[in-house]
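> Structure here, sequence nowhere to be found:
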C-alpha cells in the first residue's frame, strides 16, 4: 500500500513537472510571483511550489521573493498612510486586548525579531502592517521584512529540493 501511494505521488510529481515544462518561462515566473503575493503563501510556499513544479530553484526563489516583497510593500505603505491620516491631530486610541498583546510582543522583540519570527505565525503582509500601525519606521520594517522574506524563501526552497530528491528515489 505504501509503495503504491509513493509511486502515485512520484507520477503526480512527474506529471506536474512535465506540464510546467510546457509553459513559457515568463508564464512560470508570473505564476510564482502571483501566488507568492498571496498572504499565507508568500515566498516560502511560492518557492516550494515552484521547485516541486519543476521550475529551476533560483528562478522559483527569485519570483517568489519578488511577489512577496511587492505585496508586503503595498500593505506597509497602505498601513503607513492610514496611520498617518488617523493620527493626524488625534490622540492615540486605546488598543484592543488582542492588539495590545501584539504590541507587547513587538516591544519585546523589536522590528527585526517580529519580522524574522512573525512569519511563523502571521503572513509578512499582516505582520508588517501591524508593526507600522504601532508607529515603527516604515523603512526599517521594509528592510527587515525583505530580509525575512529572503531567509524564509531560501529555507523552503532547500526543503523543496530535499523533498524532490526523496520522492525521486522511490
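Cool, the structure landed. It should be emphasised that the depicted structure is a prediction, and the values quoted were computed from it without experimental measurement.
> Please make it C-alpha for all contacts and neighbour counts, starting now.
Will do.
> Run through who's touching the one helix or strand residue 130 maps to.
Per DSSP states H and E, residue 130 falls inside helix 124-133. With contacts defined as C-alpha atoms under 8 Å, 6 or more residues apart in numbering, helix 124-133 is touched by 39, 42, 71-73, 75-76, 78-80, 83, 106, 111, 114-115, 118-119, 138, 141-142, 145, 149.
> okay, now the one to match up with it:
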C-alpha cells in the first residue's frame, strides 16, 4: 500500500503536476483510494495499537466492519482527553500509536509531543518511514504551490515541535 500510494511518487511527473494520478483523479477515484487505504490501515491499527483495539471492542466492531468511508460513523471519534488518559495509564507513550518499543529501537527517527496546553501532553514516536513519507508529501505540497528545485521559500511557521515544520 505504501509503495503504491506513497513511495511511487519519488519525483514530479511533469512541470505542472507531481502526481497527476491523484491530483487529477475524479471524486469517485479518490473515494476508491481512500477506501483501499482504510481497508489496509484499520487491521494494522487493530493489531498494533491496544488503545484502538479496545475502542473497536467497546464499539463491538472489527476492522472488517468498516469497509468504506461511509462506515466510519460507526466508529467512535477519538478525543485528545482519551489519549491523555491513555498516556497517564500507560506512561510514557500510551498505547494509541502502533509504534512499539521494538519498532522504535529498530526504526525510530524522532519524537514529537503536543504542548499539553489543554490536556496532558501526548507524545508520538515516528520512524524513518514516517520521515520519508512526510518528505514526499511536503515536497508535493510545495510543488503544488509553485515551488521548484533550486528555489527558496519562506516558511511562516514558528519554531516548535509541530510536525509540519520538521517535514519541510
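Arrived safely. Please read these numbers as outputs of a predicted model, since none were measured by experiment.
> what TM-score comes out when they're superposed?
Once the chains are overlaid, their TM-score stands at 0.29 when taken by TM-score structural alignment, normalised by the length of structure 2; 91 aligned residues with a C-alpha RMSD of 5.6 Å.
> just to revisit the earlier point, quick one: buried residues of the helix holding residue 130 of structure 1?
Neighbour-count burial for helix 124-133 of structure 1, counted by 16 or more other C-alpha atoms under 10 Å, picks out 124, 125, 126, 127, 128, 129, 130, 131, 132, 133.
> what residue lies at the spatial centre of structure 1?
residue 42 (2.4 Å; C-alpha atoms, centre = their mean).
> my guess is that residue meets residue 33, correct?
No: the criterion here is C-alpha atoms under 8 Å, and residue 42 of structure 1 misses it with residue 33 at 9.1 Å.
> what touches both of these two?
64, 65, 67, 68.
> which residue sits closest to the third one, ignoring its sequence neighbours?
Put plainly, it is residue 67 of structure 1. residue 33 (4.1 Å; C-alpha to C-alpha, 6 or more residues apart in numbering).
> Check which helices and strands the helix or strand hosting the one you found sits against.
Residue 33 of structure 1 belongs to helix 25-36 when assigned by DSSP H and E. On a contact count with 3 or more C-alpha pairs under 8 Å, 6 or more residues apart in numbering; DSSP states H and E, helix 25-36 of structure 1 meets helix 42-52, helix 57-87.
> Put together TSV for these, with distance to residue 167 of structure 1 on each row.
Converted to TSV, these look like this (distance: least, C-alpha to C-alpha, whole Å):
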stretch	distance to residue 167 of structure 1
helix 42-52	10
helix 57-87	16
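> Out of those, which one sits most buried?
Neighbour counts (mean count of other C-alpha atoms under 10 Å) averaged over each of the helices and strands packed on helix 25-36 of structure 1 peak at helix 42-52, with a mean of 28.
> now for that helix, which elements pack on it?
Using 3+ C-alpha pairs under 8 Å, 6+ apart, helix 42-52 of structure 1 sits against helix 25-36, helix 57-87, helix 138-169.
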